[in-house]
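Peer 1: Okay, sequence plus prediction incoming.
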Amino acid sequence: MPTSLIHHPYTPPADFEAVPPGVFKASSVLFPNVAALRERRWDDKSAYTYGLHGTPTTFTLGARLATLEGARHVLLAPSGLAAITLVDMALLKAGDEVVLPDNVYGPSLSFAAHELVQWDIAHRLYDPMALPSLAAALTPATRLVWLEVPGSVTLEFPDLRALVRCVRERAPQAVIALDNTWGAGLAFNAFELGEEGGVDLTVHALTKYPSGGADVLMGSIACLDDALYQRLAWCHSRSGVGVGMNDVEAVLRGLPSLALRYAAQDAACRRIAAWCCTQKTFVRVLHPALPEAPGHAHWAALCQAAAGLVTVEIDPRFSQTQTDAFVDALRLFRIGWSWGGPVSLAVPYEAAQMRRLPTPYRGTLVRLCIGLESVEDLIADLTQALAVLQSLAGPETL
């Protein structure tokens, strides 16, 4: 009986079609004969060889993400950070240098400072809002340049076209990589920036907007060039990077509503950012669509969308402890990392601890990630939390 259950002859008819793609789970992939086993290739996605190298489910997600990003090839990774580190490992060797913006995603810099340095790979930092800073960071040893638009937490929006042009002119040997999580493939096409062409690859934390449910960890790497894809794909294979099919299914389910959710959270965030500008306790409101925000003109020249993130700088007369109490007092905004899900989030940051280069921020920063709640309810929540903060203020802060 066990053998007949395992080797059952029934095969379902092939003409089944439904709205959601099928979910194919496999470690072992079966071959009709030895010749097929020896001839099949996985690296061009023309056939299946092993579950880690892809199934119809992962190939389907990769193809849809390629369309979203304006790319030709996509690889999936267990998280956005895994995608970043895979790029570093695939493209850098001992003696090379990687160049990072000072406002880069923190774990990316940490990987460079702890792991890459052990492999004799140096890193340099640049101010993305100052083109001469990038030019000075580029050397003959530069092999990889990371861009992040906008900057992590502080949301400065650099002149992306000028940064790409600078690298092409001064370090043509370098690959240009962009963390495109904020743009989600919707705000702009990173591969088509005008005469500069565009970046060489993008990394996307699918954990955020593509998933949309705050319940999946996944990342992607997208590129146009076939040779670059091969370098990335073989490192992907050799490092054993894989994703679970149930997680792929969840992202596939989220993609059809991506543009709607992104637009809704963008619109809500702009309203909340405008309200924040009226609050004296917030001495600076950081959101690319605000005219006074760092790099607003660059954002306006490239984008129409602006995602659902806004960061406020608390008046420096309030202590970090008092600012923490403001965050603790929030009820609809929950405290937690990540963004792009249905629940709004708040996290306090100390800018001086996040940056290596000089920063203009003197107060504690609070990043607000806008979910899908009513804007009026979120503003009411911020209002009551500000009242708690004011109640804690001493005479010197009033």
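Peer 2: Cool, got the structure.
Peer 1: going forward, measure contacts between C-alpha atoms and count neighbours the same way
Peer 2: Fine.
Peer 1: who are the neighbours in contact with Ser344?
Peer 2: Shown here is Ser344, whose contacts under the criterion Cα atoms under 8 Å, 6 or more residues apart in numbering are Leu332, Phe333, Arg334, Leu368, Cys369, Ile370, Gly371, Leu372, Glu373.
Peer 1: Could you say which helix or strand holds the fourth one?
Peer 2: Under DSSP states H and E, the secondary-structure element containing Leu368 is strand 365-369.
Peer 1: List the buried residues in that strand.
Peer 2: Of the residues in strand 365-369, those with enough neighbours to count as buried (16 or more other Cα atoms under 10 Å) are Leu365, Val366, Arg367, Leu368, Cys369.
Peer 1: Please, where are all the helices along the stretch 201-350 of the chain?
Peer 2: Counting by DSSP state H, counting those that start in this stretch, one finds helices in the stretch 201-350 of the chain at the ranges 226-238, 245-254, 258-276, 296-302, 320-329.
Peer 1: Of these, which is nearest Asp381?
Peer 2: helix 320-329 (8.7 Å; Cα to Cα).
Peer 1: For that closest one, enumerate the helices and strands it packs against.
Peer 2: Contacts defined by 3 or more Cα pairs under 8 Å, 6 or more residues apart in numbering; DSSP states H and E place helix 320-329 against strand 345-349, helix 375-392.
Peer 1: Could you tell me how many residues sit around Pro294?
Peer 2: Burial measure for Pro294: 20 neighbouring residues, criterion other Cα atoms under 10 Å.
Peer 1: Please compare the first structure with the one that follows:
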Amino acid sequence: MKLDPQTALVHAERKAPQYIETVQAPIYRASTIIFKNTSALFDRHWTDDYDYSYGTHGTPTTYTLADNIAQIEGGHYCLLAPSGLSAINLVNSCFLSQGDEVWVADNIYGPNMEHLQDLAKRYGVIVKVYNALDVDSFQPSDKCKLLWLEAAGSVSLEFPDLVQLVKKAQALNILTALDNTWGAGLAFSPFDFSSEHLKVDISVHALTKYPSGGGDILMGSVVSQDKALHHKLFQTHAIQGISVSGDDVAQVQRSLASMQIRYEQQAKSALTLLAWLKQQKQFAQVLHPADPDAAGHQFWQEVCQTQKSAGLVSVIFNDHYDLTDIRKFCDNLNLFKLGFSWGGPVSLAMLYDLKKMRALDYPHLKQGFLVRFCIGLEEPNDLIQDIENALNKMK
């Protein structure tokens, strides 16, 4: 049949042979996936490991990254989401219903807390807050379905008593979900983090941070080991139409090979800054899990057998500095840019008022405004000079 030129263009017969091997895998961009015949259409099932049915379910590009993230974290199954927060919300939406109880650490990632509070207001989910350093503060009822963990905690970087918290939850048959963005699957394995081979049920990871590494891609992941658990998550994932761009996935996949090198370099630089920051009289406290003076340091030692830590360090200014002073300090930073996130090449700083962020009392924290430094790939001595210059411009 002779085709009109327009039709022939849409259904072009000539295709370059696809048998070469390249360093980076080909990128599949797909909404529609073409079935070869009706057998291919009907003899498949959504629980197949690689169900090619529609772009939202997966392509070779997305499944490859998912498999690699699962391997890095020590899991078996992985779902990708458009952001770390989207991955968190997937877990909450999947396992929490009206009247269910969820326990969340007071130092958890702020938007996760906000999402849970919204679920409480709109759908009657019961949200309880515990102190990540005090296992006894976790007192679940028989309605508890989910325990959220974060290691280390957001902003103030306390490392939780992960071993005892997970033991307590498991004894009560409570699902455990860990925000593992800080550890990234490199500081410790969420599915084997103790001498007793303890593991969480679900690990959530903001791939926006270390896996991406460029400060330019938003993505999240949900990793698990149990197939039934994965299928339940996948059903919610599909119902909600959660999907990611093949181009974004390829960018993250391209960065994975250098992730460990970048993680370790940024961590090393953070420890260099930690030693210098602790000597500065303007700071009442410097916060980093690897510091022997840090709250939760013993739990970090217990879990992070590699002695690895992320490239984050926070400082609390002496309380005689007011907000105007701290803003002046931040405005006078040059190499440190004012922005959220971490894991990219550029160092970042962010100002926080912990009094507005915490519901519980924390005697281990000094009074004063907090600035979190997220270390990039600059020379650490240059970063120290940048902080020193900004400190000199404060009153």
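Peer 2: Structure received. Remember, it's a predicted structure, so these values are computed and weren't measured experimentally.
Peer 1: Any idea what the TM-score is?
Peer 2: Their TM-score after superposition, calculated using TM-score structural alignment, normalised by the length of structure 2, is reported as 0.96; 386 aligned residues with a Cα RMSD of 1.1 Å.
Peer 1: picking up where we left off before, save the helices of the stretch 201-350 of structure 1 as CSV, and put in distance to Glu148 of structure 1 and mean neighbour count too.
Peer 2: Shown next, in CSV, are the helices of the stretch 201-350 of structure 1 (distance: least, Cα to Cα, whole Å; neighbours: other Cα atoms under 10 Å):
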stretch, distance to Glu148 of structure 1, mean neighbour count
helix 226-238, 20, 16
helix 245-254, 23, 19
helix 258-276, 19, 19
helix 296-302, 13, 17
helix 320-329, 27, 18
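Peer 1: Distance to Ala352 of structure 1 for the ones you listed - can I get that in CSV?
Peer 2: Listed next are these as CSV, based on distance: least, Cα to Cα, whole Å:
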stretch, distance to Ala352 of structure 1
helix 226-238, 35
helix 245-254, 36
helix 258-276, 22
helix 296-302, 23
helix 320-329, 12
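Peer 1: quick one, which of those helices is nearest to Asp15 of structure 1?
Peer 2: For Asp15 of structure 1, the closest of the helices of the stretch 201-350 of structure 1 is helix 245-254, at 20.7 Å, according to Cα to Cα.
Peer 1: what's in contact with that closest one?
Peer 2: Taking Cα under 8 Å, 6+ apart as the criterion, the residues outside helix 245-254 of structure 1 that touch it are 20-21, 23-25, 57-58, 61, 206, 210-213, 216-218.
Peer 1: And for stretch 10-28 of structure 1?
Peer 2: Surrounding stretch 10-28 of structure 1, the residues in contact under the criterion Cα under 8 Å, 6+ apart are 49-52, 55-57, 60, 245-246, 249, 252-253.
Peer 1: any idea how far it is from the chain center?
Peer 2: With Cα atoms, centre = their mean, to the nearest Å as the basis, the distance from the averaged C-alpha position of stretch 10-28 of structure 1 to the chain average is 31 Å.
Peer 1: Tell me the residue in structure 2 aligned with Leu76 of structure 1.
Peer 2: In structure 2, Leu76 of structure 1 lines up with Leu80, judged by TM-score structural alignment.
Peer 1: Leaving out sequence neighbours, find the closest residue to its match.
Peer 2: Nearest-residue entry for Leu80 of structure 2: Ser221, 4.5 Å, with adjacent residues in sequence omitted and distances by Cα to Cα, 6 or more residues apart in numbering.
Peer 1: Contacts only, for the corresponding residue of structure 1 for the one you found.
Peer 2: Superposed on structure 1 with TM-score structural alignment, Ser221 of structure 2 falls opposite Ser220. Contacts for Ser220 of structure 1 were tallied using Cα under 8 Å, 6+ apart; they are Val74, Leu75, Leu76, Ala77, Ser79, Gly80, Ala83, Val203, His204, Ala205, Leu206.
Peer 1: Fine, thanks again, bye for now.
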